[in-house]
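# what's the 3D shape of this:
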Amino acid sequence: MGANSSSISELPENEYLKKLSGAEPISENDPFWNQLLSFSFTTPTNSAELKLLEEATISVCKSLVEKNPRTGNLGSLIKVFLSRTKELKISAECQNHLFIWQAHNALFIICCLLKVFISRMSEEELQLHFTYEEKTPGSYGTECEDLIEELLCCLIQLIVEIPLLDITYSISLEAVTTLVVFLSCQLFHKEILRESLIHKYLMHGRCLPYTSRLVKTLLYNFIRQERSPPPGTHVFQQQTDGGGLLYGIASGVASESFSFSKPFVRS
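The predicted structure follows:
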């Protein structure tokens, strides 16, 4: 993943994924995120492709599980995604593929990571991973953001508020998939989870005002049975020669919009 198209076979050695899961903390304002999220990758459409993806990324996911308590890179990735979703509705209205494309890619990575995290730990441990952040020497503890609740609310708002268009279909589908992954904790525990943290967020927290609209939207979309758009419709079209003035300008604008320290322009 990164500025060039990625294939499943390349993922274990991908330099951007290695950095994400490495020992160095990455600030949410680092230009690295523009590089990581600028990839063209066809989302798996069947169980065989999904299995190949999981096998190819398991080493990266395990590394992040181990090192995230020291780096907080999972939290940084989620904050980057949350910052991009603020522009999604207007991006859909303006047919701005770039913002939607990078937001989708961020959510795709989050969903892949969540599958591994949830299968390997309890909800309480998962919550801790969402609160880890880099600690600078001499800094005092501050109240941590509840990123799980923020992410859940964001996913629900994305599903109910973003119009379902060809360019938003993939990110809407990824939002539904990520919600399903969040709710799959019980599958990995023999004992009955009588007090699920995720259910609590959905039924009693900030998500509550949106839950009825979520059910309505999901039922409405199911009844409509809209055909999925052609693969890659949501992808921002890059030139394949490694350059592209339009892409460079667009990436620069995106960088400024997200207050990155400097714009990322492909070489």
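
# Please count neighbours and contacts with C-alpha atoms only from this point.
Noted.

# could you pull out the helices for the stretch 151-267 of the chain?
Secondary structure of the stretch 151-267 of the chain, counting by DSSP state H, counting those that start in this stretch: helices at 169-182, 197-204, 208-224, 245-257.

# For the comparison step, fold the sequence that follows:
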Amino acid sequence: MGIAVTKYSDISTNELVERFCSNEIICPNDPFWNQLLAFNIQIPANVEEQLILDSSAEALLQKFLQNNPQTGNLGSLVQVFITRATELLAAPNSDNVMLAWQSYNALFVIRAVTKYLVELVPEYELCKHLDVQGRNVNSPTPQEQSPPLSPTQEVTDIQTMKSVTGESRVEMLIDALIGLIIDVPITDNTYYLHLECLNTLLVLMSVYMFAGAHGQTQLVETSLIFR
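Predicted coordinates for the structure are as follows:
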């Protein structure tokens, strides 16, 4: 969101957020992330503030939903968060202000985007949004390469991809969240990071609430998040 973002209304016109949601592929090691994560904003304290945040980000999130399957920017952001979290856990001083601040900011964005996805798409598509690798816009899309898959086939496809590439990003994200909650002491500098870890876990687990709306009648049996 960048240094200029201090209130929810700034989000809709912020150039860095627009770039994150655009069709530009942003790698995890791009200096862009240092700029995006340099913001100060309070998490919503009530339903009204959450609605204001949702409304401010709606148009950009619609663009994100369209572009992320090609860019993989959400997965890159998750990788950035995992890197920051690992550095924080390994730091001699786990009360490191800068690492805690950047980890918190990364989680704030991840949670906002994930909440939007959870409400709109089934869990297997959420996992695909997290796992997708950025590719050239001229490359054929999965739909062009093969016919659409059923939800059961999608789950099998994700599990097959996981067996080839290793742990899925949603599992890596959950592991990082739990690691921070357990191993980072709660101080004035890390309190909001702990809170955001818990909020993000709640958002991820809320896929169960929307399973029926997405036609997932056997989510517990196929879920990566509830595994």
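
# Got a TM-score for the two of them?
TM-score for the superposed chains, counting by TM-score structural alignment, normalised by the length of structure 2: 0.80, backed by 201 aligned residues with a C-alpha RMSD of 2.4 Å.

# before we move on, back to that, rebuild the helices of the stretch 151-267 of structure 1 as JSON lines, extending it with mean neighbour count and distance to residue 103 of structure 1.
Output for those, formatted as JSON lines (neighbours: other C-alpha atoms under 10 Å; distance: least, C-alpha to C-alpha, whole Å):
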{"stretch": "helix 169-182", "mean neighbour count": "19", "distance to residue 103 of structure 1": "8"}
{"stretch": "helix 197-204", "mean neighbour count": "15", "distance to residue 103 of structure 1": "22"}
{"stretch": "helix 208-224", "mean neighbour count": "13", "distance to residue 103 of structure 1": "20"}
{"stretch": "helix 245-257", "mean neighbour count": "16", "distance to residue 103 of structure 1": "11"}
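
# what about the ones you listed, which gets the closest to residue 24 of structure 1?
helix 245-257 (21.7 Å; C-alpha to C-alpha).

# So which bit of structure 2 is that closest one matched to?
Taking TM-score structural alignment as the measure, structure 2 aligns no residues with helix 245-257 of structure 1.

# for the helices of the stretch 151-267 of structure 1, which one sits closest to residue 58 of structure 1?
Of all the helices of the stretch 151-267 of structure 1, it is helix 169-182 that lies closest to residue 58 of structure 1, at 16.3 Å by C-alpha to C-alpha.

# Report the mean distance between that closest one and its aligned residues in structure 2.
When structure 2 is overlaid, helix 169-182 of structure 1 sits 0.6 Å from its aligned residues on average, using mean C-alpha distance after the TM-score superposition for structure 1.

# Can you redo the helices of the stretch 151-267 of structure 1 as CSV, where the extra columns are distance to residue 101 of structure 1?
Shown next, in CSV, are those (distance: least, C-alpha to C-alpha, whole Å):
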stretch, distance to residue 101 of structure 1
helix 169-182, 8
helix 197-204, 27
helix 208-224, 22
helix 245-257, 11
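
# quick one: stretch 52-69 of structure 1 to structure 2 mean distance?
Looks like 0.9 Å for stretch 52-69 of structure 1 (mean C-alpha distance after the TM-score superposition for structure 1).

# Would you mark the buried spots in that stretch?
53-54, 56-62, 64-65, 67-69 (16 or more other C-alpha atoms under 10 Å).

# Now flag whichever of those is closest to residue 9 of structure 1.
Nearest member of the buried residues of stretch 52-69 of structure 1 to residue 9 of structure 1, counting by C-alpha to C-alpha, is residue 56, at 6.8 Å.

# what's the counterpart of the closest one in structure 2?
Residue 56 of structure 1 maps onto residue 56 in structure 2 when the alignment is built from TM-score structural alignment.

# Hmm, residue 14 and its match touching each other?
No. Judged on C-alpha atoms under 8 Å, residue 56 of structure 2 makes no contact with residue 14 at a distance of 10.8 Å.

# Quick check: which element contains the most centrally placed residue in structure 1?
Nearest to the centroid of the C-alpha atoms of structure 1, with distances taken as C-alpha atoms, centre = their mean, sits residue 107, at 1.9 Å. For residue 107 of structure 1, the element it lies in under DSSP states H and E is helix 97-120.

# Next, the angle from that helix to helix 169-182.
20 degrees (axes from the mean of the first three to the mean of the last three C-alpha atoms, to 10 degrees).

# Average separation of the helix or strand just after helix 97-120 of structure 1 from the aligned part of structure 2, please.
Note on helix 97-120 of structure 1: by DSSP H and E, the next helix or strand toward the C-terminus is helix 123-131. By mean C-alpha distance after the TM-score superposition for structure 1, the fitted helix 123-131 of structure 1 averages 1.2 Å away from its aligned residues in structure 2.
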